[in-house]
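> whatever this is, show me its structure:
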Amino acid sequence: MNKLNRGVPEKIMPEVLEIASRNYANHSQTYSDSELIQAGAEAQIPAEFIQQAIQEVRSRQKRQQKQRKVLAIVGASILAISGIWSIWTYNSFSRRASQVEAQWAQVENQLQRRADLIPNLVRVTQAYTEYEKEIVSLLQQSRQAYLQADTPEKKAAAVEQVNDAINRFQDYAANNYQLQSSELFTNLQYEIAGTENRLAVERMRYNQAVQRYNQTIQQFPNSVLAYRLGFEVQSFFQATTPEP
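Presented below is the predicted three-dimensional model:
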């Protein structure tokens, strides 16, 4: 079928005519070398100067085309490098953040272990005295506060209550010779000391992981990408632990 005989929808006719007009204008405004030489002769310009000018213009156009290609390649390379850097940096952020989460889980394990000692402290206290209800209540409240804490900040505050309760218990036990002679109390003392030592180690490791993470996201230009991706500075765990 002859393509010229195909029907053209009326709605595209304005666009077709506009493009055809532009193409015709570009075509009609081109000149051959001989036409330029003839035009130069009419202006009393020797043919060799016309030919030289034509070569210069063509050379300049080639250089401009080459420059545009180089700029396009450089731009594409920059975009590619930026993309690779962004992916690598994001993975670095994620890895550091995962390390912080993993270390915090270890801290929580030891905090939970210490909180789980409180019921034993309550039992041994109740077994050897009927008058220290304040210490029993303080131990129970501190453990409940820890169990209800659901963020590192809240847990740090709750740990302070646990520390205070354990310290109060230690002070009380130091003046209660009957309690000190108890085998259960002695075993609890060893458990408390071991837990505190493990907690100190895990807290140190957690703070080291936080430091590495914070340094990674705060360094320029990492800080720009971290801000856009929502990576925020993490707080150190500064809770104090009672002396065993």
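
> going forward, measure contacts between C-alpha atoms and count neighbours the same way
Fine.

> now the strands for the protein?
Using DSSP state E, the chain contains no strands.

> list the buried residues of stretch 216-230.
T216, I217, Q218, N222, S223, L225, A226 (16 or more other C-alpha atoms under 10 Å).

> oh, I was asking about stretch 114-127
R114, A115, L117, I118, L121, V122, V124, T125.

> contacting residues around the third one?
Neighbouring residues of L117 by C-alpha atoms under 8 Å, 6 or more residues apart in numbering: L188, I192.

> what about it, distance to N197?
15 Å (C-alpha to C-alpha, to the nearest Å).

> ok, the fourth one next?
Here the distance between I118 and N197 works out to 17 Å (C-alpha to C-alpha).

> try the first one
With distances defined as C-alpha to C-alpha, the gap from R114 to N197 amounts to 11 Å.

> quick one more, to check against the first:
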Amino acid sequence: MSTGTIVLIVVVALVVLIGAYIGATYNKLVKSKNSVEEAFSTMDVYLKKRWDLIPNIVASVKGYAKHEAETLEKVISARNNGYSSMNSQQKLEANAELNTAIKSLNVVAEQYPELKANQNFMDLNAQLKKTEEDISNARKFYNAVVKQYNNTVEMFPSSIVASVFHFEKRDMFAVEDSAQREAVKVEF
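Prediction:
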């Protein structure tokens, strides 16, 4: 075999290996990106479920706390934006605002022992408490999936493939207001 043939074989082998690496890395990035989107969708289901529970809880509280209109209006206001028309970031921001409103609603409910004894209210409270637990678990899972994706996007040499194919780092779900870091206590 001539030197030219050996060089050609080595070059072809390198091109094949680099192509295989690029293909495998691209597929890994696509899979990770889809996992991030799935994790957000799962979290979004629970956020939407909580979103839909709020009007029922507010209606229950209204009957007992007619003079607490300002607090109830804040909860309704935090809830009334069109959820389905929001993008991912807007949904997270709206739900952070809703967390604050729910805390205010908890304070109002504490003042009415007869409300806390109402079966309908207790059922709604139990549903909300379960939903808050589901949201917490979904957030943890989402952040874990985003971490894995971001590692692939940022670590060398996969970062080169990510850059070429425009895979961007994703934001983890993080709470910016320290008061919101506390779990919403759902005990009326």
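
> let me see the contact set for the aligned partner of L47 of structure 2 in structure 1.
Counting by TM-score structural alignment, L47 of structure 2 corresponds to L111 in structure 1. L111 of structure 1 makes contacts with V159, L199, as judged by C-alpha under 8 Å, 6+ apart.

> swap in F236 of structure 1?
Y206, N207, V210, Q211.

> now do 7 Å
N207, V210 (C-alpha atoms under 7 Å, 6 or more residues apart in numbering).

> structure 2: which residue goes with that one?
F236 of structure 1 maps onto M172 in structure 2, by TM-score structural alignment.

> setting aside sequence neighbours, what's the nearest residue to T241 of structure 1?
N163 (6.1 Å; C-alpha to C-alpha, 6 or more residues apart in numbering).

> could you report the neighbour count for that neighbour?
Neighbour count of N163 of structure 1, defined by other C-alpha atoms under 10 Å: 20.

> cool, and K91 of structure 2?
Count around K91 of structure 2 with other C-alpha under 10 Å applied: 19.

> all helices of structure 1, in order?
Ranges of helices in structure 1, per DSSP state H, are 13-28, 33-42, 47-115, 118-128, 133-148, 152-174, 177-180, 183-218, 222-229.

> between the ones you listed, which gets nearest to P242 of structure 1?
helix 152-174 (5.7 Å; C-alpha to C-alpha).

> so the closest one corresponds to what in structure 2?
Counting by TM-score structural alignment, helix 152-174 of structure 1 corresponds to residues 88-110.

> export the helices of structure 1 as TSV, with columns for distance to P242 of structure 1.
TSV is the format used below for the helices of structure 1 (distance: least, C-alpha to C-alpha, whole Å):
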stretch	distance to P242 of structure 1
helix 13-28	83
helix 33-42	96
helix 47-115	11
helix 118-128	14
helix 133-148	14
helix 152-174	6
helix 177-180	18
helix 183-218	8
helix 222-229	37
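
> T240 of structure 1: which of those helices is closest?
helix 152-174 (7.1 Å).

> what's the closest one in contact with?
135, 138-139, 142-143, 145-146, 149, 179-180, 237, 239, 241-242.

> give me the buried positions along that helix.
So for helix 152-174 of structure 1, counting by 16+ other C-alpha under 10 Å, buried means 155-170.

> tell me how many other residues crowd I76 of structure 2.
Neighbours of I76 of structure 2 using other C-alpha under 10 Å come to 16.

> right, I mislabeled it, should have said I18 of structure 2
12.

> ok, it - contacts?
Per C-alpha under 7 Å, 6+ apart, neighbours of I18 of structure 2: none.

> separation between K155 of structure 1 and L147 of structure 1?
When K155 of structure 1 is compared with L147 of structure 1 (using C-alpha to C-alpha), they lie 8 Å apart.

> again with L117 of structure 1
13 Å.

> relative to E93 of structure 2, how far out is E70 of structure 2?
E70 of structure 2 is 21 Å from E93 of structure 2, by C-alpha to C-alpha.

> what about the counterpart of R95 of structure 1 in structure 2, how many neighbours?
Structural alignment (TM-score structural alignment) places R95 of structure 1 against K31 in structure 2. The number of residues packed near K31 of structure 2 is 13, by other C-alpha under 10 Å.

> give me the most central residue, structure 1.
Centrality entry for structure 1: nearest residue to the mean C-alpha point is F231, 3.7 Å, by C-alpha atoms, centre = their mean.

> so that residue versus E101 of structure 1, what's the distance?
F231 of structure 1 is 13 Å from E101 of structure 1, by C-alpha to C-alpha.

> could you check how far P152 of structure 1 is from Q161 of structure 1?
14 Å.

> so what's M43 of structure 2 up against?
M43 of structure 2 touches I135, A138, R139, counting by C-alpha under 7 Å, 6+ apart.

> change it to 6 Å
A138 (C-alpha atoms under 6 Å, 6 or more residues apart in numbering).

> what sits closest to I118 of structure 1 if chain neighbours are left out?
L139 is the one closest to I118 of structure 1 (C-alpha to C-alpha, 6+ apart), at 6.2 Å.

> and the one you found, what pairs with it in structure 2?
In structure 2, L139 of structure 1 lands on V75 (TM-score structural alignment).

> look up how far V108 of structure 2 lies from that match.
For V75 of structure 2 relative to V108 of structure 2 (C-alpha to C-alpha), the value is 11 Å.
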